[in-house]
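Peer 1: Sequence and predicted structure are below.
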Amino acid sequence: MKNLNPTCTASWKKLNKHFETFKTAHLYKLFNDDVNRFKKFSILFENKILVDFSKNLIDNTTLRLLINLAKEMHVPEAILDLFNGEKINKTENRAVLHTALRNLNNDIYYENKLISNEIHSILKKMEYFSNKVISGSWLGYTGKSITDIVNIGIGGSDLGPCMVTEALRPYKNHLNMHFVSNVDATQLIEVFKKISPETTIFIICSKTFTTQETIMNACSAKKWFLKYAQNILFLKNHFFAVSMNIKKPLQFGIDISNIFTFWDWVGGRYSLWSAVGLSIMLSIGCKNFKKFLKGAYAMDQHFINTPLEKNIPILLALIGIWYNNFYNMETEAILPYDQYMHRFPAYFQQGNMESNGKCIDRTGKLVEWQTGPIIWGESGTNSQHAFFQLLHQGTKIIPCDFIAPIFSHNVLDEHHIILLSNFFAQTQALAFGSNLNFFKKDYVNSKYSIYKNFEGNRPTNTILCKKITPYILGCLIAMYEHKIFTQGVIFNIYSFDQWGVELGKKLAQKLYLSLKNKYNFRKFDSSTQGLIDLYHNWNFFN
């Protein structure tokens, strides 16, 4: 990928000039001036997903300049580098080929080696195992069928599988799914209360099999299991590993046949398409898991082959940059109006902030422009009664993505039509405020009308799909993945490492010794030392 300062491009400079004349524009007027605005600024993908970006503070000139920026920053070439397996993760000298995991029909090469066969082999192994568990033919150490699956991981090894199994709960079989990520023992102990060692499988997901939180939880789960099973040979029936490292799971006591591998070119937060998705397959079955992969592949093809002017991930990325880098709007909210999708914002909070939360560019210099935004959100009408007050009338303007299915998996009275009426109303209110003629009298003829005034002009994207199916969820996840990638290219940063989490891990190892042994003479800053001293004092008198 090219190393370019985005702020030095001709397009960036033209965008700055355009912003000075456009920054007072109001959505109310933009819509009044162009009756075809919705048609011009919305895209229908496969007649399954509509992306309406018309309620954004943009016009034809804005989009033209933003698209020119993508061209100047060589986004099309970067996309080819991504899919061709170039080592774009330079700081770790790795390719980024999670897209290969959902390309089920074509040969994929990496470093002149055919990797498609390896991918298919692991997928078949996952299918064979999940079919045995789902059918009841995989037995625990007392001869009983499996009823519960416990996925132990953290970060991408937890957020992805957990989010997808929740989002696709309507496709779920009889197995009970549990996810443990927090090293706080409370989470694991609460799971222990719900499961039986005779009928539970533990899947330990860790790329290196050295992640402290995951290994601590895995060791505690093993200890709990052996308290009942009392024979280490029974681990073969109940413990499985998903890892790039074969040696460490073997040392842990996991049988070689119970290890599902993946590769160094699969990043943690993009790993749910790999064997890390084993818990997903166990939850929804192999047929639905493959539909999930196919949905992502369809969005991959759209991303590669569609001109920038109609390319959904690229347009969403560019609009985000317009707000982040020109309007100085520092956060974005993701708001799914579907209860099953309640973990979707948290998943892309990690996906975006761990990818593009960087302050060093690809030349090794400190950036002079804003990089990744703060991502947050919540599901459905609950969020309306929590933080929408700030979205509508606060001093911070927060661009929002609203996501909803036209058809619900659960039909009950008028629940869904009320949900959708709220969904449509919120984007309308955020865009136009109290400028809507049929509401003006409610806000003018009041002693406290000033407090009831809604300025509007709050930008949103509306993403409507027919129904949250495995295929459509795959499309949506890949869409956001590619949005993040595009922004990283334009920010001129390395999106696929995460060195920022490493320092805290190393310090924790040193602090562990001081907490475990109060006579450890290592000295820290006065605050940290004071906290350690208090810990020891309270433990002494407890």
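Peer 2: That came in fine, so what should we check first?
Peer 1: contacts, neighbours, all on C-alpha from now
Peer 2: Fine.
Peer 1: Determine how far stretch 285-304 lies from the middle of the whole chain.
Peer 2: 16 Å (C-alpha atoms, centre = their mean, to the nearest Å).
Peer 1: residues of it that come out buried?
Peer 2: Buried residues in stretch 285-304, counted by 16 or more other C-alpha atoms under 10 Å: 285-286, 288-300, 302-303.
Peer 1: What is the burial count for the nearest residue to K467 once chain neighbours are set aside?
Peer 2: Spatial nearest neighbour of K467, chain neighbours left out: P405 (4.8 Å); criterion: C-alpha to C-alpha, 6 or more residues apart in numbering. The number of residues packed near P405 is 21, by other C-alpha atoms under 10 Å.
Peer 1: Could you do E198 as well?
Peer 2: E198: 22 neighbours (other C-alpha under 10 Å).
Peer 1: now W499
Peer 2: Neighbours of W499 (other C-alpha under 10 Å): 11.
Peer 1: what about H482, distance to C219?
Peer 2: 36 Å (C-alpha to C-alpha, to the nearest Å).
Peer 1: Settle it for me: which of the two has more neighbours?
Peer 2: H482 (21 against 12).
Peer 1: So that one, which state does it fall into?
Peer 2: Recorded secondary structure, H482: helix (DSSP: H, G, I helix; E, B strand; the rest coil).
Peer 1: Identify the residues contacting N32.
Peer 2: By C-alpha atoms under 8 Å, 6 or more residues apart in numbering, the contact set of N32 is empty.
Peer 1: Helices of the stretch 401-542 of the chain, start to end?
Peer 2: Assigned by DSSP state H, counting those that start in this stretch, the stretch 401-542 of the chain shows helices spanning 415-432, 440-444, 470-491, 502-516, 526-541.
Peer 1: Deepest in the core, which of those helices is it.
Peer 2: Among the helices of the stretch 401-542 of the chain, ranked by average contacts under mean count of other C-alpha atoms under 10 Å, first place goes to helix 470-491 (a mean of 23).
Peer 1: Distance from it to the middle of the chain?
Peer 2: The answer for helix 470-491 is 9 Å, by C-alpha atoms, centre = their mean.
Peer 1: cool, stretch 380-395 as well?
Peer 2: Using C-alpha atoms, centre = their mean, the mean C-alpha position of stretch 380-395 is found 22 Å from that of the whole chain.
Peer 1: List the buried residues for that stretch?
Peer 2: Neighbour counts over stretch 380-395 (16+ other C-alpha under 10 Å) mark 380-381, 384, 391-393 as buried.
Peer 1: Distance to E502 for the residues you listed - can I get that in a markdown table?
Peer 2: Listed next are these as a markdown table, based on distance: C-alpha to C-alpha, whole Å:
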| residue | distance to E502 |
| --- | --- |
| G380 | 35 |
| T381 | 37 |
| Q384 | 37 |
| L391 | 34 |
| H392 | 38 |
| Q393 | 39 |
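Peer 1: this is the other structure I want to compare:
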Amino acid sequence: MSSNPASENPNSIFCAADIVLDSAYQGIDAKGWQALFAQARKANLQQFIADLFAGKHLNTSEDRPALHSALRNLDQKPVLVDGKDVMPAVANVWQRIEALCNKWEGVTDVIHIGIGGSDFGPRLAIEALAHVPGIETRGMRMHFLANIDTAELGRILQRALPHSTRIIIVSKSFTTVETTKNAKAVVRWLKDSGLTSSQINNALFAVTAAVPAAKAFGVKEENIYPFWDWVGGRYSVWSAVGLPIALQYGFESFKAFLAGAQAIDQHYQSAPLEENLPVIMALALLYQQEQHDIKSFAVIPYADALDGFPKWLQQLDMESNGKRVDRNGMPVKFSCPVVFGSSGSNAQHSFFQLLHQGTEVIPIDFIAIREPMSHLPEAKEHHRILLSNCLAQAQALANGKKTANPNNTYPGKRPSNLLILPKLNAFYLGALLALYENRATTLGALWNINSFDQPGVELGKVLAKPIEAALKDSVSVAADANIDAITARRINLFNS
């Protein structure tokens, strides 16, 4: 990166779905970009993109497609999974969501129970869209219950009104321990609050790929909204998992959310690699890995409404691409860096010291919104200050500052992107999420990693079962095949 990084690549501004990407501060010159695009072609990236949208079984370990894009295929062009068009089933769910929105009356509270991909997406959308000036809303209290820690459950049950509460249980398998335990606790609360069995049945809804399991739990069939095994949890907000978006902000807002994502999908499929936003963002991060061996990546949305975005991205990136072996079982040189971040300008008063003067080079995506997020008299002035901080931080990180005092010297050459959204609404929120989804799958293709499975999360779940049994019995335990000596000692600390 030179003293004037932007001069190295004047063609650094790109656009898709009215979202602008400026990659000038990546410090990649024209020759470097040419090499990166050649690398992408060598990895058959364009064929990978075509196969992804065509329903090929790119999730090789589970022998499934990864077709979350079909969930936002509003044109309903046929999408085949093993020769069968899935769009009629997807469209049927849209119709059922719209019908539910039209008859969803008298509800004061919604408790959405799910964890991981069943939680992050809808939680982010509900919180982000709540900041949109003038957005139409039903004004319900949307509660998101994910943690098995009863502190979260307790806070929700203190506020919710049981006779006008609806419960949405979201679990692909309907066996997730945190979700099923929390759901049973909420059902017990409804019973203790005097609701009849019939009233409880009417209050329960489910979103799952395991319809029989939901029915066995007690959810009426007409209250079960399916999604499919070709939808990964972290890619599922576009399905009925996003039901809270439609219920709170209306079905048209949910459609706009899908339309924004579809617009990015269409760009991703059709744009040349040299103009393709997800591809450019992926290649920029790959370049920083190869040049600086970067281990972490920060995303800083200069919008309080998007404060939850880094948490959503953490799951998307690190669960998708946090792998040590490639599709062939061979060790990889690079995979997903650690993802972190929070909203600017709060982040400047937290960890920006490390970004500017730490020993590690950490690439950053700055996200800015052109329009203020309120109609307050101070909105324009405050927004101008917010944007000036965003632009100034990127400039300072890139160019640095040399002084005679090492403590006041900024090394610079810290790469960043700038993404600019025209405004924040359902459409552009959907576009932003789809942009990063497609960036994640692009990185997976470049690293030859399967971005659609997550075997690493399973071992701890298996080991938790005998440990939970030992804690339940409250007796002294010894190490065995399932519990090692250190864990046995720790169990005994809790049981003593």
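Peer 2: Received the coordinates, thanks. From a predicted model like this one, the values you see are computed outputs, not experimental measurements.
Peer 1: so of the buried residues of stretch 380-395 of the first structure, which ones are in helices?
Peer 2: Using DSSP state H, the members of these that fall within helices are 380-381, 384, 391-393.
Peer 1: what helix or strand does the nearest residue to N103 of the first structure once chain neighbours are set aside sit in?
Peer 2: Nearest non-adjacent residue to N103 of the first structure, counting by C-alpha to C-alpha, 6+ apart: Y297, 6.0 Å away. Counting by DSSP states H and E, the secondary-structure element that holds Y297 of the first structure is helix 278-305.
Peer 1: What span of the second structure is that helix aligned with?
Peer 2: Taken onto the second structure by TM-score structural alignment, helix 278-305 of the first structure occupies residues 243-270 there.
Peer 1: quick one: what's aligned to E118 of the first structure in the second structure?
Peer 2: Aligning on TM-score structural alignment places E118 of the first structure opposite A89 in the second structure.
Peer 1: cool, E86 of the first structure as well?
Peer 2: Counting by TM-score structural alignment, E86 of the first structure lines up with K56 in the second structure.
Peer 1: swap in N16 of the first structure?
Peer 2: Checking with TM-score structural alignment, N16 of the first structure has no match.
Peer 1: and the one helix or strand N16 of the first structure maps to, what other elements does it pack with?
Peer 2: Per DSSP H and E: N16 of the first structure is located in helix 10-22. Identification of packing neighbours for helix 10-22 of the first structure by 3 or more C-alpha pairs under 8 Å, 6 or more residues apart in numbering; DSSP states H and E yields helix 60-72.
Peer 1: The helix it packs on aligns to what range in the second structure?
Peer 2: Using TM-score structural alignment, the residues of the second structure aligned to helix 60-72 of the first structure are 30-42.
Peer 1: residues of the matching stretch that come out buried?
Peer 2: By 16+ other C-alpha under 10 Å, the buried positions in stretch 30-42 of the second structure come out as 33, 36-37, 40.
Peer 1: Equivalent analysis for stretch 53-66 of the second structure, please.
Peer 2: Within stretch 53-66 of the second structure, the residues that qualify as buried are 53-60, 64-66, counting by 16+ other C-alpha under 10 Å.
Peer 1: Can you list the residue ranges for strands in the stretch 1-150 of the first structure?
Peer 2: Under the criterion DSSP state E, counting those that start in this stretch, the stretch 1-150 of the first structure contains strands at 42-45, 49-52, 109-110, 113-114, 148-152.
Peer 1: got those strands as CSV, with distance to S279 of the first structure columns?
Peer 2: Shown next, in CSV, are these (distance: least, C-alpha to C-alpha, whole Å):
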stretch, distance to S279 of the first structure
strand 42-45, 29
strand 49-52, 27
strand 109-110, 27
strand 113-114, 27
strand 148-152, 7
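Peer 1: looking at those, which is closest to A317 of the first structure?
Peer 2: strand 49-52 (13.0 Å; C-alpha to C-alpha).
Peer 1: Remind me what that closest one packs against, helices and strands.
Peer 2: Checking 3+ C-alpha pairs under 8 Å, 6+ apart, strand 49-52 of the first structure ends up next to strand 42-45, strand 460-465.
Peer 1: The shortest one vs the second structure, average distance?
Peer 2: For strand 42-45 of the first structure, the mean distance to aligned residues of the second structure following superposition is 1.7 Å (mean C-alpha distance after the TM-score superposition for the first structure).
Peer 1: Quick one: the residues in the second structure that that strand pairs up with.
Peer 2: Using TM-score structural alignment, strand 42-45 of the first structure pairs with 13-16 in the second structure.
Peer 1: Next, count neighbours for the aligned residue in the first structure for K181 of the second structure.
Peer 2: Aligned by TM-score structural alignment, K181 of the second structure pairs with M216 of the first structure. M216 of the first structure: 17 surrounding residues under other C-alpha under 10 Å.
Peer 1: Quick one: residues in contact with the host helix or strand of M216 of the first structure.
Peer 2: If you go by DSSP H and E, M216 of the first structure is part of helix 212-229. By C-alpha under 8 Å, 6+ apart, the surrounding residues in contact with helix 212-229 of the first structure are 141, 152-154, 180-183, 185, 188, 197-198, 202, 204-206, 209, 232.
Peer 1: Counting only helices, which of these make the cut?
Peer 2: 185, 188.
Peer 1: Please pick the buried ones from the contacts of helix 212-229 of the first structure.
Peer 2: 141, 152-154, 180-183, 188, 197-198, 202, 204-206, 209.
Peer 1: quick one: which of those residues is nearest to D264 of the first structure?
Peer 2: Looking at those and their distance to D264 of the first structure, the nearest is S206, at 11.9 Å (C-alpha to C-alpha).
Peer 1: which residues does the counterpart of that closest one in the second structure contact?
Peer 2: Mapped onto the second structure by TM-score structural alignment, S206 of the first structure lines up with S171. S171 of the second structure makes contact with 114-115, 118, 179, 206-209, according to C-alpha under 8 Å, 6+ apart.
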